[in-house]
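*Asks:* sharing a sequence plus its predicted fold:
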Amino acid sequence: MKKSLIILSIISIGTMSLVGIFPTLTTAQTVASKYDYKEAFSPFFYSNNGNEYRSASGMPGPKYWQNAVDYKISARLNDQTNEITATVIMEYTNNSPDLLDFIWLQLDQNMFSKEGRGRKIVPLTRSRYGNALSDFDGGYDIKSVKIGSGAAAEHLITDTRMQVFLPEPLKPNGGKTSITIDYSYIVPTHGADRTGVLETQNGKIFAIAQWFPRVAVYDDILGWNVQPYTGPGEFYLEFGDYDVEITAPANHIVVMGGELLNPNEVYTPEQVKRLDHAKKSDKTVMIRSAEEVIQPESRPKGKELTWRFRLENAHDVAWASSPAFIIDGAKINLESGKTALALSAYPVESNGGNAWERSTEYTKASVEFYSQLLMEYPYPVAINVAADIGGMEYPAIVFCSYKSKAAGLWGVTDHEFGHIWFPMIVGSNERLHAWMDEGFNTFMNDLSTESFNNGEYYRPMGDANRLAQALTRPDLEPVMSAPQNMQERNIGMLAYLKPGFGLRLLRDEILGPERFDRAFKAYLYRWAYKHPTPDDFFRTIENVAGENLSWFWRGWFKYNWRLDQAIRNVTYQDNDPANGVLITIDNLEKLPMPVVVDITTKGGEIHRVKLPVEIWERNTSWTFRYPTTEQVIAVQLDPDKVYPDHNPDNNRWEAPAQ
């Protein structure tokens, strides 16, 4: 024990008065602080000012623009060779102020060729994104590329990108052109856990995604976004309308994220009746049962059938096809009075035991919850497909593991349909900013799970102090790293859990639900069907909530800063409990946070004190007075364990035994 002097100052109307100087016997805090308030609260967080394209308040600017592309695709599936042969016509509109000499396309399937960059960087150890030892050699076979009415186009393919050179520059502010490509490819069995082929006892399930050449985004941030597809980074695409024809074997059922235009041609008359019933039913309706899967009469006769779909105002489209599908569905109710159709497609292996027979129930509940919380679901269908894919989202359709059941199936279904809002409606750049869709969605999933079926699968997060050990490990990259720039083992933490926890912390502890919810929803409405950046999100939250959060964005997202608040000492003013207690706390690590303190007095009462984060704006240590009139027996920082304090051992002080 050593003798300390504590000086407590109060500033009022320009006058500083000394309240008390007194001796006390206390345990001294000898740990050196890493905290630098000049760095944490530096006012220059944003590197760019607002402009005519993106407002300083986080809104799209008065001259915000984005390009658009509509697709017409005609494809055929050969289920014997796993080959897709197709023609895609892209109608491209240049809304930018720039003259364009060429157009970049994404060729994601080329990742699965032996020469693909993504293939070459897959480690020999287990990876979600591929098998370095596989003999599969995939990729697109581009048969022809034409511009406009039929002229062959000069083009250059580099890995997962194709540069198409235009015969004449495309005019700005609404100039249009079309590109037609004939191509084919072999569907990879394991396509980076996003597309693939699953063998079941009743036939193959084809989960088809990243299956056609797609126009890359040209924006006011980077110009052409030409980040190659290597697996970890997902997608960044332009919005448009899709007209799709899929020709498949007649014994297959095809489901696609979009409105089925010809149900009478591809379903049996009885299945059409059941489909219509499902569109009006709040309970799950069986459209094709497990028993019917092996009955030839459960499919129309013939060799092939062509399925026709339309999807509007989306930035991608995906589908699935199989002879093994059980199909069921139910109505999704929306606040406007509109409805959508929840559908599930799964094999008999996934049926029963609290598994996929509840998929439509989960899909309906998830979509209805987010429609009420955020914005109304925009698509005519919401389809959940059982596949050999852990979980992957596309507009109006998701792929989830055929092995999932109970809480696992609810969790992956709810997560993937949450992605309809981020990034399917709010089209952020997933190639660079995975946290802007995965983290936002992880945050939302917690709210949805708490609501579903009276919390059937809800498990509270628990002790954030313990979680902090993982959230802020010193070897973690920053959240704002590109997913390609993270260790694969860290992606789950940095893209999902850490940003999701950060938003929950911001909502529950820093801003409060009312302010946060209003700001978060404003961000969604401002950037629906547009392309926001991280700054647009940060600026929107600050402007709508009315709070400077640069310290939070900087520490939690831009850097991997840790939190360690500590009690240095506890004493009485003038050494008399009747005059109040003075408590000194330190900020020992680089991350500041608000402070919550519980003070327990000898009589057993607990008094809670909350201090704003601004106490750390120019201090590394802070002393405050609480007007007790009796002895204090304990002081506890973060009593509810809601802050990510990685060293809770110094969060408690107890009076010495007498």
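*Replies:* That came through, no problem.
*Asks:* when you work out contacts or count neighbours from here on, use the C-alpha atoms and nothing else.
*Replies:* OK.
*Asks:* packing partners for the longest helix along the chain?
*Replies:* When the chain is parsed with DSSP state H, its longest helix is helix 435-451. Judged by 3 or more C-alpha pairs under 8 Å, 6 or more residues apart in numbering; DSSP states H and E, helix 435-451 is in contact with helix 359-373, helix 406-418, helix 498-505.
*Asks:* buried sites along that helix?
*Replies:* Within helix 435-451, the residues that count as buried by 16 or more other C-alpha atoms under 10 Å are 435-449, 451.
*Asks:* just want the angle from the helix or strand following that helix to helix 498-505.
*Replies:* Where DSSP states H and E defines the elements, the next helix or strand beyond helix 435-451 is helix 464-471. Orientation check (axes from the mean of the first three to the mean of the last three C-alpha atoms, to 10 degrees): helix 464-471 against helix 498-505 gives 150 degrees.
*Asks:* can you name the element that comes right after helix 464-471?
*Replies:* As assigned by DSSP H and E, the chain's next helix or strand after helix 464-471 is helix 491.
*Asks:* so what touches that following helix?
*Replies:* Under the contact criterion C-alpha atoms under 8 Å, 6 or more residues apart in numbering, helix 491 has outside partners residue 483.
*Asks:* sec struct for the nearest residue to residue 543 once chain neighbours are set aside, please.
*Replies:* Excluding its sequence neighbours, the residue lying closest to residue 543 (C-alpha to C-alpha, 6 or more residues apart in numbering) is residue 57, at 5.8 Å. Following DSSP: H, G, I helix; E, B strand; the rest coil, residue 57 is assigned to coil.
*Asks:* okay, now the one to match up with it:
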Amino acid sequence: MRDLFVGVSLFCLAVGAAGAALADEAYAPLKTFAPFTMPSPPSPQRSASGAPGAAYWQNRADYRIDARLDPASKTLSAEETITYVNHSPDTLDMLWLQLDQNVYRKDSRAAAEAGRPRKAFTEGYVIEAVEIEGVGPAPHLVDDTRMRVTLAKPLKSGGQVKLKIRYHYTVPGLFGGRTAWGTSGGGEIYDIAQWYPRMAVYDDVRGWDTLPYLANEFYLEYGDIDYAVTVPADMIVAGSGALTNPKDVLTAQQQARLAEAASSDKTVMIRTPEEVAATPAASGTKTWRFHMSDTRDVAFTASRGFVWDAARINLPNGKTALAQSVYPPESVGEGAWSRSTEYMKHAVEQFSKRWFPYPYPNAINVAGPATGMEYPGIVFDGIDDKGKTLFWISAHEIGHTWFPMVVGFDERRDAWMDEGFNTFIDVYESDDFQNGVYGPKRDGEYAPGKGTPAEQIAELLKDLDAPPILSRADTIREKYRHPITYFKSAFGLTLLREDILGPERFDPAFRRFIADWAFKHPKPSDFFRAMESAGGEDLGWFWRGWYANNWTLDLAVTDVAYVDGDPAKGAKVTVENHGQLVLPATLRVTLASGGKAELRVPVEAWMQSGSRVFTLDTHERVTEAVVDPDHRLPDRDRTNDSLKPAS
């Protein structure tokens, strides 16, 4: 979601006494290197290697939805049929569903949550009927953003049930945030998401996972979704998945242009600003039909005022998809949304090459009122976004296809996995696009003038109130949500790739994790085990220091001497570790001749002691010794990183 661009001035937190207290703590090797207990143990469902186990299972939910959007009353009404298959070994006597629209009710739990106060409300879902096919009305209980349906006949392992629900709700205005309607130069825009009752996940870890919807996002079952949206006849609808009835809703010219775009690496206009202005109001309605396979959700947008363009996405193994953008006339411009499809195309192609092939037929970027939010195959961004901001937000939101749309993380509990992982892959997309014209994202672009990401993170780690990454997502205060959930999580993966494992070990392990858990539900322990097993490294010290705690790093050069007192025999440099966190580092010395020598300081140097003497094969006097000379690490005190010995 859009919070990627919240200013990282949040990182530069008041540390004062907290920093002093940290400096007084003595490094304890047995604390850092104690055996690390994963949050959950391996099981027949989840192997010790981090892959799904031989007995892994997950339930399935397929949807058929027929919806009608009424702009006059700002109401969406629908009927849905959910085909729910129980692959678990358990017999289920109830079903739980998620009712996200109820977050907008005045009496919702979210309304009482202090982090994001709401100023306007709706009635949420009005549930008109709940039935079990072949049985009739089903007893049901609505509790905040959840609904329990009692089954007349228990659902045995391997069985399925068809649940039918009829409902309506008022579409929230701009206060909706992730789903909303708003005005534009071409007409009203409706960004419709979280718009139908969705099955809660029943898994091997907790059974029914029924966390209420407060602010953090989704944990959903996978399946196929067929949905139809009836709107006024002059509206354009863009939605998740493939449009299955183009002849019914598009002009012959629009169909021909889409066919051209499907074979074009350059952006093709499907509907121009001039055509938007010339389109007369139409009476009656049209029904747009979509299908999406292997998805956990769908969303759509609708407006009479959309400019529309598209281009081909080239995927591995010769496959293709279609990048599309819909936006109002005021967003047109080469410095603005006229480049959106180019950004989407590049991001999807690069993410597909680097990590895992994009699985959906379309990647759609929408300029509308619900800014900075992601759904499978479609993302909502800002009407006024331009330049590097539009590039960053477009790449970030479509990057969520990989986390959590393909790799189905539980965002309600572990938001650091989807937001942090996605922020991490964004870094390389900024490097890749046009030789880094919008990058790099590792050098202070997060908060110009506030230092490098490592220096910003060092400030965050000094704050004794900063929560660990492994905290439940809803407990992380707004002050820390972006610094911890996005940035610290992403920076941890950067450290793991570039400083701990190296790309040669990290990349294959990370790709394997994605492929193993594609369209499945991994937990934090599965990720930790996968990176250790395929990455070839015991990383318990890293999981403990970076994820389970908010420990600090403080390396210091405290002495420079020579072997037998003779510079010609080599230099002896004493390095001390004053923080509880450990990370691999570089030790570099500058010689009197101007030459340099360096060695790698592995974490094993600190397994038994906080002080080590390193001997470098030098043959002349040392003028300076520096640990972490390139400032790659979040060292809390840079003043002790170097030492210039007396002549």
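*Replies:* In hand now; what should we look at? All figures in this text were calculated on a predicted structure; none of them were measured in a lab.
*Asks:* still on that earlier bit, export the helices and strands packed on helix 435-451 of the first structure to JSON lines and tack on mean neighbour count?
*Replies:* Output for those, formatted as JSON lines (neighbours: other C-alpha atoms under 10 Å):
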{"stretch": "helix 359-373", "mean neighbour count": "22"}
{"stretch": "helix 406-418", "mean neighbour count": "23"}
{"stretch": "helix 498-505", "mean neighbour count": "22"}
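*Asks:* so what does residue 75 of the first structure match up with in the second structure?
*Replies:* Here residue 75 of the first structure is matched to residue 67 in the second structure, going by TM-score structural alignment.
*Asks:* which residues does the longest helix of the first structure contact?
*Replies:* Helix 435-451 of the first structure is contacted from outside by 366, 369-370, 411, 414-415, 418-419, 422-423, 428, 430, 455-459, 479-480, 494-501, 503-504, 534, using C-alpha under 8 Å, 6+ apart.
*Asks:* equivalent range in the second structure for that helix?
*Replies:* On the basis of TM-score structural alignment, helix 435-451 of the first structure is assigned to residues 416-432 in the second structure.
*Asks:* the matching stretch vs the first structure, mean deviation?
*Replies:* Superposing on the first structure and averaging over aligned pairs (mean C-alpha distance after the TM-score superposition for the first structure), stretch 416-432 of the second structure comes out at 0.8 Å.
*Asks:* picking up where we left off before, the residue nearest to residue 543 of the first structure: neighbour count?
*Replies:* Residue 57 of the first structure: 19 surrounding residues under other C-alpha atoms under 10 Å.
*Asks:* residue 402 of the second structure now?
*Replies:* When neighbours are counted by other C-alpha under 10 Å, residue 402 of the second structure registers 26.
*Asks:* name the SS class of it, please.
*Replies:* Put simply, residue 402 of the second structure is helix when judged by three-state DSSP.
*Asks:* then residue 558 of the second structure?
*Replies:* For residue 558 of the second structure, the secondary-structure state derived from three-state DSSP is strand.
*Asks:* got it, and residue 157 of the first structure?
*Replies:* Classification of residue 157 of the first structure using three-state DSSP returns strand.
*Asks:* that one -> the second structure?
*Replies:* Aligned partner of residue 157 of the first structure by TM-score structural alignment: residue 142.
*Asks:* just to revisit the earlier point, the closest residue in space to the match of residue 75 of the first structure that isn't next to it in sequence: neighbour count?
*Replies:* Closest residue to residue 67 of the second structure apart from its sequence neighbours, by C-alpha to C-alpha, 6+ apart: residue 78 at 4.1 Å. For residue 78 of the second structure, the neighbour count with other C-alpha under 10 Å is 19.
*Asks:* would you mind measuring from residue 78 of the second structure to residue 139 of the second structure?
*Replies:* Noted for residue 78 of the second structure: a distance of 20 Å to residue 139 of the second structure, by C-alpha to C-alpha, to the nearest Å.
*Asks:* next: residue 530 of the second structure.
*Replies:* For residue 530 of the second structure relative to residue 139 of the second structure (C-alpha to C-alpha), the value is 43 Å.
*Asks:* for those two, indicate the residue with more neighbours.
*Replies:* Neighbour count, other C-alpha under 10 Å: between residue 530 of the second structure and residue 139, residue 530 has more, with 23 against 14.
*Asks:* quick one: the more buried one is in a helix?
*Replies:* Yes: assessed by three-state DSSP, residue 530 of the second structure belongs to a helix.
*Asks:* return the residues in contact with the aligned partner of it in the first structure.
*Replies:* In the first structure, the residue equivalent to residue 530 of the second structure is residue 540, according to TM-score structural alignment. Remark: with contacts taken as C-alpha under 8 Å, 6+ apart, residue 540 of the first structure is in contact with 57-59, 519, 522-523.
*Asks:* quick one: the helices in the first structure?
*Replies:* 37-40, 117-120, 263-266, 269-278, 290-293, 359-373, 406-418, 435-451, 464-471, 491, 498-505, 513-527, 534-545, 550-552.
*Asks:* now, which of the contacts of residue 540 of the first structure sits nearest residue 348 of the first structure?
*Replies:* The nearest member of these to residue 348 of the first structure, counting by C-alpha to C-alpha, is residue 523 at 41.9 Å.
*Asks:* now the corresponding residue of the second structure for that closest one, nearest residue through space, not along the chain?
*Replies:* Correspondence of residue 523 of the first structure to the second structure, assessed by TM-score structural alignment: residue 513. The shortest distance from residue 513 of the second structure to any non-neighbouring residue, by C-alpha to C-alpha, 6+ apart, is to residue 530 (6.2 Å).
*Asks:* perfect, that will be all.
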